[in-house]
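Novice: Next one to model:
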Amino acid sequence: MRTRLQVLLAAVVVALLSGCGGAAPETRELNVFAAASLTDTFTALKAQFETENPGVEVRLNFAGSSDLAQQIVNGAPADVFAAANESTMTTVVDAGQVAGEPTPFATNVLQIATPPGNPKGVATFADLARPDVTVVVCAPQVPCGSATEKIERATGVTLSPVSEEPDVRSVLGKVSTGNADAGLVYVTDVRSAGDSVQGVAFPEADQAVNDYPIAALSSAPQPELAASFVALATGEFGRKTLEDAGFGTP
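Specialist: Below you'll find the model as predicted:
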C-alpha cells in the first residue's frame, strides 16, 4: 500500500511540474532569399533576428538575384526577398509576389579582384581586355553581370571572359583559387575575402551603381515575421551592419 501511494504521489508531482512548465514553443521558420553578395551581412542579420525572436529559425537562401526571382515566381516558399538590383525585384513585383512596395536599403559598386600580389599587374578596367589576362565575370542576367555590361558600354571596352558565373561568390572563387587572373565582383566581396584576393578600384565603377531593394512577399508563410525582418534590415542595426561591410546605405 505504501509503495502504491508513493507511486501515485510521484505521478502527481510530475503532472504538476509538467503543467507549470508548459509545452515547448513551436519553432517557426522564416525563409529569406538574398543576393549572394549579401551572404555575410544577412548571416549577421539572421543571428540578430533569432536573438530578438526566440523560437524563430531564419533559413537563408543565397544565389544570383535572377535565379532567386525565378524561384519565387515559380512558387518557392519565401517570406523575404533582397535583390542586388531593382530590375530583378521588378520581375517579382510584376508577378504580383510583393506585399507593398520594395524598400531600397543598400548600394554597391564593382571592383576588380585579382589573386594576391596582382601577378598580371591589372590597374585599370581596360587592362581586363588585354589578351594575356584571363577574366571571369557574372552572367549577363545576374545584377553584377548587368553592371559589367553597363561599364563596357560606358567605356567602349569589350571584355572576353573565359567564363560567366551565376553569382559574385563564384567569380570570387575562381580568382581566389588562381583559376583566373582577374574577376569583376562587388567591393564588399573583395573586403569579405580578406587576404585571399586583392582589390583594384576603378573610377568607371560609378557608371553602374547597384541599388539593392528588399521586400516582404505577398505569399509569405510568415507575413508578420517577414515585415519584422525587413524592418531589421532597413533599421539602425541593418544599416550599421551593411556599412561595416562596405555597402552604401540610403
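
Novice: make it CA atoms for all contacts and neighbour counts henceforth
Specialist: Noted.

Novice: Can you name the residues in contact with stretch 120-127?
Specialist: Identification of contacts with stretch 120-127 by Cα atoms under 8 Å, 6 or more residues apart in numbering yields 112, 114, 128, 133, 157, 181-182, 200-202, 204.

Novice: for stretch 184-198, same thing?
Specialist: For stretch 184-198, the external contacting residues (Cα under 8 Å, 6+ apart) are 37, 40, 108-118, 136-138, 144, 148, 168-169, 171-172, 175-176, 199, 245-247.

Novice: got a winner among the contacts of stretch 120-127 for most neighbours?
Specialist: Most neighbours among the contacts of stretch 120-127, by other Cα atoms under 10 Å: Ala182, with 33 neighbours.

Novice: Can you show me the helices along the chain?
Specialist: Secondary structure of the chain by DSSP state H: the helices cover 2-21, 39-52, 65-73, 86-94, 143-155, 168-176, 187-193, 223-234, 236-245.

Novice: Quick one: distance of the fourth one to the chain centre.
Specialist: Right, helix 86-94. 16 Å (Cα atoms, centre = their mean, to the nearest Å).

Novice: Here is the second sequence; please produce its structure so I can put it next to the first one:
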Amino acid sequence: MTRSARRTRRTLQVAGVSVAALLAVSACSSSDDSSAKPGSPASGSSVPKLSGAVTVFAAASLKESFTTLGKTFEKKYPGTKVTFSFGGSDSLAASITGGAPADVFASASPKTMKIVTDAKDADGTPVTFVRNQLEIATLPGNPDKIASLKDLTKSGLKVVLCDKEVPCGAAAQKALDASGLKLTPVSYEQDVKSALTKVELKEADASVVYRTDVNAAGDKVEGVEFPESAQAVNDYPIVLLKDAPHADTAKAFIELVRSAAGQQVLTGAGFLKP
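Specialist: Sure thing, here's the model as predicted:
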C-alpha cells in the first residue's frame, strides 16, 4: 500500500488561513545563505503564501532546538502551526512507513533515514543539516570520578545506554568497539532523552548520550568528553515526506532549519555544522 493510500485512512489536519507572503530572501538569513533555493523569485515578484499545519517527526535530541525553531517559524509566518513528535529515530521511521501523518522527518542517522527512503516515503533527497557527538553524562559533581569510556566498565557502576537500534546507541557501541571495550548496561533505553533521564533521576550513575543533551540538562548532570567519540559522530539528515498536505509550508520549515539563523540555534545547542 502506498503512503498516499495509507494517508487516506487518517484524518488530516488542515488549517486554511491566509498568511504573509513568503519573502524571496529569509529575513533571518544572510544574503549569501547557501540554503536559499536556486531560482528563487526576485524581490518584489509574486510568491506563494504559506498556510496550514506542519507535522515534524524529529529525533529526541532535537527537541529543544526544534521547539525554538518552531516558535520562530510561527512568528515569521502568522497563522501557520508546527507540531512535533520527538522520539527514537528508528521508531519514528517505522511510524512514517506505517502511514503516520507527518510532513517532515529529521533523523539522527542516515541509517534510520534509509528506512523511509527505501519505502519511497521521502519526497526528494535527504540533506544533512547538522552532526552530533557523544559525551558521558554523570551525576552532578561526577562523584564516581569518571574520566574515560573505560571507566564506565568499573564494577558496581550503573550505566545506561540507548538501545542499539537507536542512533545514539549505535554510536555508543561504535565508540566502545573502537576502544576494544565491552560494557553491559543496567538498561537500554528507547531514545537519548530516556537514557539521560535515568541519570537525572539518579537511577543510573552514568550514560552515553549526545553532548547536546548534556548541554540541555544544565546542572542536572555533568558531561565528560572522551576521544573515541570522534570516531562515532552522527550525521542528521532532514527530508520532506510524500503527500504532505502543505508541502510549501513544510519546505519553508526545512529552509529555516538549514538557514544561517537555524544553524545558529543548532550550533548554540552544541550541534556540529554539517
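
Novice: Now the TM-score, please.
Specialist: The TM-score (TM-score structural alignment, normalised by the length of the first structure) is 0.89; 227 aligned residues with a Cα RMSD of 1.1 Å.

Novice: Which of the contacts of stretch 184-198 of the first structure are buried, as a PyMOL select command?
Specialist: Burial among the contacts of stretch 184-198 of the first structure is assessed by 16 or more other Cα atoms under 10 Å; the matching PyMOL selection reads:
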select buried, resi 37+108+109+110+111+112+113+114+115+118+136+137+138+144+148+168+169+171+172+175+176+199+245+246+247
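
Novice: residue contacts, the spatially most central residue of the first structure?
Specialist: Computing the C-alpha centroid of the first structure and ranking residues by Cα atoms, centre = their mean puts Leu38 first, at 2.8 Å. Residues near Leu38 of the first structure by Cα under 8 Å, 6+ apart: Phe62.

Novice: quick one: it and Ala208 of the first structure, what's the gap?
Specialist: Distance from Leu38 of the first structure to Ala208 of the first structure, counting by Cα to Cα, to the nearest Å: 18 Å.

Novice: and if you look at Glu243 of the first structure?
Specialist: 19 Å.

Novice: Have a look at these two and say which one is more surrounded.
Specialist: When Glu243 of the first structure and Ala208 are compared for neighbours, Ala208 comes out ahead with 18 against 15, by other Cα under 10 Å.

Novice: nearest spatial neighbour of the counterpart of the more buried one in the second structure, skipping sequence neighbours?
Specialist: Aligned against the second structure by TM-score structural alignment, Ala208 of the first structure finds its counterpart in Ala232. Counting by Cα to Cα, 6 or more residues apart in numbering, Ala171 is the residue found nearest to Ala232 of the second structure once chain neighbours are left out, at 5.1 Å.

Novice: wait, isn't that neighbour in contact with Glu228?
Specialist: No. Counting by Cα atoms under 8 Å, Glu228 is not a contact partner of Ala171 of the second structure; they are 10.2 Å apart.

Novice: now for the residue nearest to the centre of the first structure: what does it line up with in the second structure?
Specialist: Leu38 of the first structure maps onto Leu62 in the second structure, by TM-score structural alignment.

Novice: now Leu128 of the first structure
Specialist: Applying TM-score structural alignment, one finds that Leu128 of the first structure aligns to Leu152 in the second structure.

Novice: right, and that match touches Val159 too?
Specialist: Yes. In this structure, Leu152 of the second structure is within contact of Val159 by Cα under 8 Å, at 6.9 Å.

Novice: anything in contact with each of those two?
Specialist: Shared contacts of Leu152 of the second structure and Val159, defined by Cα under 8 Å, 6+ apart, comprise Ala206.

Novice: Which residue in the first structure aligns with Leu134 of the second structure?
Specialist: Looks like Leu134 of the second structure aligns to Leu110 there (TM-score structural alignment).

Novice: Let me see the contact set for that match.
Specialist: Contact analysis of Leu110 of the first structure by Cα under 8 Å, 6+ apart lists 144, 147-148, 184-187, 205, 208-209.

Novice: top of these by neighbour count?
Specialist: Cys144 (31 neighbours).

Novice: any idea how far Lys71 of the second structure is from the aligned residue in the second structure for that one?
Specialist: Cys144 of the first structure maps onto Cys168 of the second structure when the alignment is built from TM-score structural alignment. Distance from Cys168 of the second structure to Lys71 of the second structure, counting by Cα to Cα: 26 Å.

Novice: Kindly report the same for Asp118 of the second structure.
Specialist: Computed as Cα to Cα, the Asp118 of the second structure to Lys71 of the second structure distance reads 32 Å.

Novice: what do you get for Gly141 of the second structure?
Specialist: As for Gly141 of the second structure, its distance to Lys71 of the second structure is 34 Å (criterion: Cα to Cα).

Novice: Ala139 is in contact with Glu149 of the first structure, correct?
Specialist: No. Checked against Cα under 8 Å, the pair Glu149 of the first structure and Ala139 is beyond contact range at 9.8 Å.

Novice: give the contact list for Leu172 of the first structure.
Specialist: Going by Cα under 8 Å, 6+ apart, Leu172 of the first structure touches 113, 183, 185, 189-190.

Novice: Not counting sequence-adjacent ones, nearest residue to Ala227 of the first structure?
Specialist: Among residues not flanking Ala227 of the first structure along the chain, Ala216 sits closest, at 5.9 Å (Cα to Cα, 6+ apart).

Novice: should've said Ala58 of the second structure
Specialist: In this structure, Ala58 of the second structure finds its nearest non-sequential neighbour in Ala106, 4.6 Å apart by Cα to Cα, 6+ apart.

Novice: Now check the first structure for the residue matching the one you found.
Specialist: Taking TM-score structural alignment, Ala106 of the second structure has Ala82 as its aligned residue in the first structure.

Novice: So what's the residue count around its match?
Specialist: For Ala82 of the first structure, using other Cα under 10 Å, the count is 31.

Novice: Equivalent analysis for the one 3 residues further on, please.
Specialist: Residues lying near Asn85 of the first structure (other Cα under 10 Å) number 26.

Novice: That one is in contact with Asn210, isn't it?
Specialist: Yes. Between Asn85 of the first structure and Asn210 there is a contact under Cα under 8 Å: 5.5 Å.
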